[in-house]
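**Q** this one's structure only:
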């Protein structure tokens, strides 16, 4: 169940693997090849079978890709991974590329041989992705070509078998709606839109639609498979039968082998919807009458029903109690020469002690000193750092429980911390509070709200290179689309959506700060001229460390929010923790000015 700490691929493994891939490309007459992070389901996390980018390059981040050319191999990563990638890949065999600032088409125009044919696996890329590259290459003489078989797989000895994890039923008491009702509601929408069928390829959409939870992907209880939903609510389900051997057959659902999926797509009559942002290119190619449109499960899954919201609240109470046990232990042991791995293991033990932990929701980001400046740092035995006096310790972690998924970040002092770091911590906290207190009209998107969390940092000439918030699934993926709080998001927020609120600040080579709670979008209480508004309900229950706060920097409203939050945390968690942790909790939740 728990996190491992040994790097699976070392930088030195990359060069010989790159050489083998180049030989294979040359034998196939290809002038290059795109190696994505994704699998056929476009999930953020992939099984060992699909970890092609990590196997080739050593880079283990959750987003990015590599373009292999005869004389250069660019590893494209966004701002979250600029530091991490340099630690994990062999330079100069691989070259880090700042993406999305540098787009793949522009990079190919500069580096690809004249007239080169660049291959890609049509099951691992979306139509939107390939269309953007092809438009960028127009007039260059460079072309993209879908390959029938993946050349990287041909040079990967002992590639793990495809994931085949068992599926379990997600009870109606937690799902809040039967699978048959979900299919009927979505099918009615297809009929209204004049669409005969819709293809479902996202693993979390399939899990949500069927009221199943799976074990194909570590940390994410999704179900890998494909489905075709018809406008009469029939569902053709393409899945490994071994996964669902213990799940009763359901009326209206025809189970078929995954190998039948391409032919079933070709045989469809009538307009069939596919999602160009999430479906594989191979799906679009197979459809005789494909109609671009969003996965019908996306918005329904994002807007949680009352049963799902209650389950998430219950999971966060349980997880909050585990966090308090950990934090009280941390204060007693932080200066005892312990390491990042020690901290991660202890927190895992605290969560496991609840008796309800199924898995972590992602590998814990247990980081101190310069490691904390790496947004998605993953500790290994090779990078493991001891906590030192004066350091900041950042722990970003979460759990998968039967009723919900959690994700929380706290930044903690190791002894006495210098003023510059406390100033930055306070600005991060101010941004988190500003977003927590936000009221906004319907129609407002995450992109509109993102600046609230950054403004205190902007005033000091600072910022952070990741989104402020991502969607979170209900006992599903810890990162869930389509809702997010990011300057590039245009999707209006809707009641029932659950998002993270996690501003941060990072000093490369020095230290990092992040504070994260999860929030639910809800109808706001009437006030003023009674205009209909939305606001956020915070569901994360855990003290925010006050020792790093410069109290004089907070306004009265900010202090009042913090004190009210801590009073609520203490009232909810005090009955759930040990006597020793309860004593710690009382002090941690005392009003700021009295601390």
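**A** Alright, I've got the coordinates. Everything numeric in this text was worked out from a predicted model, so none of it was measured.

**Q** please make it C-alpha for all contacts and neighbour counts, starting now.
**A** Fine.

**Q** just confirm residue 293 contacts residue 276, I think it does.
**A** Yes - shown here, residue 293 and residue 276 form a contact pair, counting by CA atoms under 8 Å, at 7.0 Å.

**Q** distance of the residue lying closest to residue 532 once chain neighbours are set aside relative to residue 521?
**A** Sequence neighbours aside, residue 441 is the residue nearest to residue 532 in space, at 6.5 Å (criterion: CA to CA, 6 or more residues apart in numbering). With distances taken as CA to CA, to the nearest Å, residue 441 is found 12 Å from residue 521.

**Q** next up, a second structure to put side by side with the first:
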């Protein structure tokens, strides 16, 4: 097996043969997915860094990888021994990818990138910056010819979510999309994001690990809609059902030819996440007038309908049953002195979720991190690299499930035994931050950026911060990270009733401890008066929060009241689905905090 440096050298040789002086490899597939099929994990293959986010740049003389705060520790470890220099995103003194390439390239030089996997917004930014230096961008696939034993393109069985579960038919959603396009002054769009295609057509598959999406595009005009997908994995009844709703079906690889040969005059909306190859095909056709804009489906699907909310509530109860049984198992194993590793935790959670009705697997790779490992926000244990649990300190478990009626994401931090006073204090700070968002009432119009600041107050006042957002949207039988809403300082999307969000503040001290507490929340209407409409949140998650580490004197009366009410709801909804012994255990875990 080649080393990272040997792979970089091979890439440089391909660059030289193509007349390029630099190469950009993003973490992306043709659909700008967050979690990638193995076939498109080129950045991981060439760099050795396996985090879900990162960008690799290789020039004639140097190479660098950009990662955000979730992955600093992991990236440093995985890049060790290679020539690749880690660039820490948002850290003072770190250049952006564009700044780095603008500095590296000069007159007549060329940046190579694969237009099929690079978003249009990225290429437009690079072209503009490099033109000032006399450099240019070349779209070319340098990866495929030199990636040995590249995994195949996935093609799993595709299926349709019934309208009763989804709440709205594909035909109705297409009508809503066409109205949004008209409002934007457009008459056509290539829906390229997999979460958008999935929502629009109620289409699901398992082409991405942990995420039930099908590799597909949908070309929508005022009069037609065409799904581009590998038809061999679609049942005839599914194809017939789509055609009955006005959706034609063509082969996945025919999209670009359809766009270049399209002969009707259309203003076509192009989202910045659309890949450069699609953008180029549209620009080459004089019948299209390109209008850049945001994918309107993202905002539409961000607000869940009544059927989706009902189903999500149900799947969170099922997920809570699995989580309760996991904690009971964990306590029993620790009390018996059994040898338990982080990998055992991962396996047990998968097993318990699989027992729940309608489970489709996990919604992301479980993060089971003991002790200092939890300081790495996206740590993932493997059989060859995992830690044994001991009767002291914390175990952080961030996990989630995919179900036929929804998607879940939950984090609990468990005390395994003796704790330091510092650990108990940190835990209570995180709990305060979590509760402060969960019980917050705020005016309609407040954005994720507004609320993120409020969440951090409980840790900021102690000179502590966390290098990530406080929360993210979650899809419906979809991606565990979906927007457009998020609890992040930079987010400008106002919250609306029906939006879901995770509430997951944390404290991460390298080499010491990692703590996170996460529930999923539903945005709902509260009081309306002369000041306007107030909104708030209801917790959808049903799982007890470990009270063992809490320093009650640090919680105020309102925080205690919220915690006790949450635990009362958790017991009410889970107890009927548990055995008598399990219910008695839960009653003890959800007793009011004095």
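**A** Received it, and whenever you're ready, just let me know what you need. All values derive from a computational prediction rather than experimental measurement.

**Q** quick one: TM-score?
**A** The TM-score (TM-score structural alignment, normalised by the length of structure 2) is 0.94; 579 aligned residues with a CA RMSD of 1.7 Å.

**Q** coming back round to it: looking at residue 441 and residue 521 of structure 1, which is more packed in?
**A** Ranked by neighbour count (other CA atoms under 10 Å), residue 441 of structure 1 and residue 521 place residue 521 first, with 19 against 15.

**Q** what's the match for the more buried one in structure 2?
**A** Under the alignment defined by TM-score structural alignment, residue 521 of structure 1 is paired with residue 523 of structure 2.

**Q** residue 492 of structure 1 too?
**A** Using TM-score structural alignment to pair residues, one finds that residue 492 of structure 1 aligns to residue 494 in structure 2.

**Q** thought its match was touching residue 444?
**A** Yes - using CA under 8 Å, residue 494 of structure 2 and residue 444 qualify as a contacting pair, with a distance of 7.4 Å.

**Q** right, and the helix or strand after the longest strand along structure 2?
**A** When structure 2 is parsed with DSSP state E, its longest strand is strand 519-529. The element immediately downstream of strand 519-529 of structure 2 (helix or strand, assigned by DSSP states H and E) is strand 532-539.

**Q** so which elements touch the longest strand of structure 2?
**A** strand 410-415, strand 500-503, strand 532-539 (3 or more CA pairs under 8 Å, 6 or more residues apart in numbering; DSSP states H and E).

**Q** give me the contact list for the second one.
**A** Going back to what we said before, that points to strand 500-503 of structure 2. Strand 500-503 of structure 2 is touched from outside by 302-304, 409, 434, 437-438, 470-474, 485-487, 517-523, with contacts defined as CA atoms under 8 Å, 6 or more residues apart in numbering.

**Q** tell me the residue in structure 1 aligned with residue 340 of structure 2.
**A** With TM-score structural alignment as the criterion, residue 340 of structure 2 matches residue 338.

**Q** residues contacting that match?
**A** Residue 338 of structure 1 is in contact with 386-387, counting by CA under 8 Å, 6+ apart.

**Q** what of residue 515 of structure 2?
**A** Residue 515 of structure 2 makes contacts with 374-375, 394, 396, 413, 426-427, 430, 506-508, as judged by CA under 8 Å, 6+ apart.

**Q** among those, name the ones in strands.
**A** Here DSSP E is the test, and those give 394, 396, 413, 506-508 as lying in strands.

**Q** which one of the residues you listed is nearest residue 571 of structure 2?
**A** Proximity of these to residue 571 of structure 2 was ranked by CA to CA; the top entry is residue 413 with 19.1 Å.
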